[in-house]
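Engineer: below are the sequence and a predicted model for it; my questions follow.
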Amino acid sequence: MTAKKKEVTLQVSVINQEQWEEVLVTKGLTVVDVYQHWCGPCRAVLSLLRKIKNELGDDLLHFATAEADSIDALEKYRGKCEPTFLFYGACFEDLVQFMSSGPSHILVLSQLGDSTNVVQAWLDFIGPTNTEEAKREKPASLRAQYGTQTLFNALHGSEDSDRASRELAFFFPNFSTPSGTEQDVEEERVERTLALIRPDVARENREEILAQINKSGFKVSLQRETMLTEEQVRQFYLHHVEEDYFPALLQSMTRGPVLALALTREHAVQHWKDMLGPADVRRAQEEKPECLRAQFAVGDHPVNQLHGSESTEDASREISFFFPVQQTLAMIKPDAMEEHKEKILEEIRDRGFSIRRLEEKRLSRETVEAFYKKHTDQPFFNQLVEFMCSGTCLMMVLEKENAVEEWRAVMGPTDPDQAKTASPNSLRARLASDILHNSVHGSSSPHRSEEEIKLVFGDLSELTEADSLDENTTEGPQDVSSDKHQQQCESKHHQDENRNQSLRAGVNEGPEEASH
């Protein structure tokens, strides 16, 4: 009898829609065993659930059983014979929406001397999670002073050292705690610097230069191949315009696509300058023949073929010029929502994107037709619209340096078959099934991104300063990667099976292919 009683108290029994709705608003995490009347709940996991409950002792962890036959919300689980467990967190979507509504300030805290109690010291300092409890029991705590309710309680702190390690790894993947000896040594400075490979060398020697960059311990954190206008070159080299060599520099920079790289390592600015060598080509050849500017000099051309930032301040300005902070629309399509949503969101976080807006919605036919208006005359248009209206999508506004291109790179080519060859680690290569059901969407350009964000979310007043700068400069740099991708798609078009020909024909019409 005692065992039976424990079973009842361990799992709440839910047998109708009203009870189900009560479970959904239960504070904390609820694990629901969904069953059908003829087979009953899964008894094999009871001992495991009891063990979890006893070990954690968490009042916010709940277990329930739910009979699918009598609950309308669980209709899709009827007729299945495998065990099904659902996880529900009350207010979780509100928390996600709140945490992605603006920037957070993330700190790694330590204490002078002995830091073994830093986790508990910070928890004591910020006070209880519930702001009302904080005001009542610890009125001097930070949450009591600045929090308004449990969700908006102003601050977060790791619950224990294990959780602290996981959270540090999430926000700062390269973070490591220095040993006692290392703490006595000046910490090496991890920096970023801008590298430019000018057109003449970018065409012929880019792979060789990239190999030397990697061998020297640099990480290429951002990469962009772009065409510059004369006006942009003048803006970038504003302090060199009056120099005698500027006409030759201007000609060199506008002769073809420039490869721009943001390089990262300790003391990156100085290390890259050392690799480049003297700015004067003849001097570089005479004094430091092993340097990059000497190795990759072009005939008698007076302008060196590689650029590096002079200081950390210049690096910050120059990286912002080529890789402005942008916003782009991202969408998880209906075919990926059930199986791959969490995996895609994890990838987004791991790649350093900030989610500024997030909303799960079923798009209306009018919205989809407006979204894909460029494809109205294509034979696959109706099929595309029907698919996009067939289920819910997760709509997001992502923000990051060079966000439009970065998200396109994460997605991979529109056609999953091509993605498997050209970008095997991309989302479409790993998750998509065909060119129609290709899992994700991303804006094809900064201008298109603004249009799509406005269409889905309305006017957003939160345009960053960098967005404004990008607007002024992105009539160029004009990316050349989309042209290459289009050529690859057109080549691939003639090799693919007949069932996808009409889709590919429309996709390869022009740069708007990325919108599909």
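Structural biologist: Looks like it arrived, so ask away.
Engineer: please count neighbours and contacts with C-alpha atoms only from this point.
Structural biologist: Fine.
Engineer: now residue 57: how far from residue 90?
Structural biologist: Distance, residue 57 to residue 90, by C-alpha to C-alpha, to the nearest Å: 19 Å.
Engineer: do residue 61 as well
Structural biologist: Using C-alpha to C-alpha, we find residue 61 at a distance of 11 Å from residue 90.
Engineer: burial measure for residue 196, as a count.
Structural biologist: Neighbourhood size, residue 196 [other C-alpha atoms under 10 Å]: 20.
Engineer: same check on the one 5 residues further on?
Structural biologist: Other residues near residue 201 number 18, with proximity taken as other C-alpha under 10 Å.
Engineer: ranges for the helices of the stretch 201-350 of the chain?
Structural biologist: With DSSP state H, counting those that start in this stretch as the criterion, the stretch 201-350 of the chain has helices at 230-236, 246-253, 268-276, 281-287, 292-295, 312-322, 334-350.
Engineer: what's the answer for the stretch 351-500 of the chain, then?
Structural biologist: Remark: helices assigned in the stretch 351-500 of the chain by DSSP H, counting those that start in this stretch are 365-371, 381-388, 403-411, 416-422, 427-431, 446-457, 465-473, 481-493.
Engineer: ok, second structure coming up, stack it against the first:
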Amino acid sequence: MASKKREVQLQSVVNSQNLWDEMLLNKGLTVIDVYQAWCGPCKAVQSLFRKLKNELNEDEILHFVVAEADNIVTLQPFRDKCEPVFLFSLNGKIIAKIQGANAPLINRKVITLIDEERKIVAGEMDRPQYVEIPLVDAMDEDYGEVQYESAAEVYNMAIIKPDAVLMRKNIEIKEKITKEGFVIEIQENMILPEEVVREFYNHIADQPDFEEFVFSMTNDLSCVLIVSQEDSEVIQEETLPQTDTEEEPGVLEEPHVRFAPVMIKKKRDSLQEYMDRQHMSDYCDIEDDAVKVSKFIDILFPDFKTMKSMNVQTTLALLHPDICEEEKDDVLDVIHNEGFTILMQRQIVLSEEEARTVCKIHENEEYFDNLIGHMTSHYSYVLALRRENGVEYWKALIGPKTIEEAYASHPQSLCVQFASANFPTNQFYGSSSKAAAEKEIAHFFPPQSTLALIKPHVTHEERMEILKTIKEAGFELTLMKEMHLTPEHANKIYFKITGKDFYKNVLEVLSLGTSLVMVLTKWNAVAEWRRIIGPVDPEEAKLLSPESLRAKYGLDILRNAVHGASSFSEASEIISNMFTEGNPED
């Protein structure tokens, strides 16, 4: 007699073919831990499964199962294997397989599939045509190649060289890469460490100009990309010949040939092959060795693997006017206590279009017009928040759309804690998805560029410390030139003071060596850079802003270490003058 399915903690047990067939009737996503009787289910991922079920299973479309391969005919290929195997069944179809207890990869797969399923149910996207994978051992040559996810995600590393960055080729290259279906996991402009340059370019170390090349790569700005590939295959339409007539017995007639479009699967080009085909190899170098790339990631982006494994996300949060005016500080305390990092924050009066977007879920209610009027006539508070599983966590924290619903189902939510007497609605807003968060954050916190200068008297060690401060402050180092500033160059940067008596002293200081001219980008960049560099006089800076760059590295009012544009219009004019193609640099 077949044993009955029973609950063991959060996972159902399937130990017969009948129960397997019954399990395939589950609606939504079922994650199946395939195990052998002699070793048992994988315990290493149970805490992850519990976390995922608590955070993602509000609509009961996520299921977890342990399946004993010994007693299930379908799972025969997995018998006598010691490595854990996880299958992903979506509405009864096995669409993916992960070998090995790789929690980050499993976590990402579950979140992606659940997010897609919810969008499909909500009518926000069409259901993809998933291909059911064969349940065979990928190492068994009799069964051929099996499509499944590797337990160790493979990345490529691309270095867009300094000359290409100055020519803005990095923008074009990134657009091409993403359009082709590659995913840019990280992108950062940086001065590369010598150890990375020497190892990355070890294959050309015997060339006579290699040392000169290393010097250039370790002193100028490169753009580093860590790239993954969503699919190893791509479906393409090709026109193939087909015949319209069938040959009849005894009749010799040349068949009519027509050309019809058909969809065929092809192996996708590697990143290197694609860059070669796009004639971008002169600007961009690729490393595809997984071991080397992993090492480079550890050196250049030490937090990346942890962030990926924790599924750290950024979301947009908005506090309605009643909260902004009366209880903002209390809410900020909650945000900190819940483990969020506040990346950016601002006070803003929403436009009508913005208010209608934020309050869209209430558009059929009688109070909607009054709500829009309130939102567009008072200050709201907008934040970009980051933490593990940030999008879903913030949505769960704030609760449902109305106070009545929140009292019934989420009495501990912020909606209940900070309920307003003016409206029956939730006084908080959160992004609905990662994609929505990216768009909303870009809208409310649009990036701005400013001009920054590190002066000649600053030592190399101090310069590196300043660049580190720039990175930690959240700036993107968009463009950079190391230049000996001639009077012509200086006039473009200091055009507002060229008529002052002390300007000749400024020119003298700038002539003492090379300066580092930079374009820094982030939201509110001009004001943020001015805040970080501090007052013009280093002595005053030490009193008023002791942590500022001028307080730390300035010597006197002329040799005050750094300079920054005083307004966005000034920054734009200087950037245009200094970084226009064809400008002299020396």
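Structural biologist: Cool, the structure landed. Everything numeric in this text was worked out from a predicted model, so none of it was measured.
Engineer: most packed of the helices of the stretch 201-350 of structure 1?
Structural biologist: helix 292-295 (a mean of 22; mean count of other C-alpha atoms under 10 Å).
Engineer: helices and strands around that helix, which ones?
Structural biologist: Helix 292-295 of structure 1 sits against helix 268-276, helix 281-287, with contacts defined as 3 or more C-alpha pairs under 8 Å, 6 or more residues apart in numbering; DSSP states H and E.
Engineer: contacts for the helix or strand encompassing residue 157 of structure 2?
Structural biologist: Element membership for residue 157 of structure 2 (DSSP states H and E) is strand 156-160. With contact meaning C-alpha atoms under 8 Å, 6 or more residues apart in numbering, strand 156-160 of structure 2 is reached by 170, 222-228, 271, 283-290, 293.
Engineer: pull out the buried members of those residues.
Structural biologist: Neighbour-count burial (16 or more other C-alpha atoms under 10 Å) applied to the contacts of strand 156-160 of structure 2 gives 170, 222-228, 271, 283-288, 293.
Engineer: can you tell me which of those are in strands?
Structural biologist: Among those, the members found in strands (DSSP state E) are 222-228, 284-287.
Engineer: of those, which is the nearest to residue 12 of structure 2?
Structural biologist: The closest of those to residue 12 of structure 2 turns out to be residue 228 (C-alpha to C-alpha; 33.7 Å).
Engineer: hmm, residue 178 and the closest one touching each other?
Structural biologist: No: counting by C-alpha atoms under 8 Å, residue 228 of structure 2 does not reach residue 178; the two are 10.1 Å apart.
Engineer: the helices and strands packed on helix 292-295 of structure 1 into TSV, with extra columns for distance to residue 445 of structure 1?
Structural biologist: Listed next are those as TSV, based on distance: least, C-alpha to C-alpha, whole Å:
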stretch	distance to residue 445 of structure 1
helix 268-276	30
helix 281-287	37
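Engineer: matching residue 330 of structure 2 against structure 1, which residue comes up?
Structural biologist: In structure 1, the residue paired with residue 330 of structure 2 is residue 208, using TM-score structural alignment.
Engineer: against residue 505 of structure 1, how distant is its match?
Structural biologist: 36 Å.
Engineer: of those two, who's got more company?
Structural biologist: residue 505 (18 against 10).
Engineer: tell me, whatever helix or strand the more buried one lives in lands on which residues of structure 2?
Structural biologist: Assigned by DSSP H and E, residue 505 of structure 1 belongs to helix 501-507. Using TM-score structural alignment, helix 501-507 of structure 1 corresponds to no residues of structure 2.
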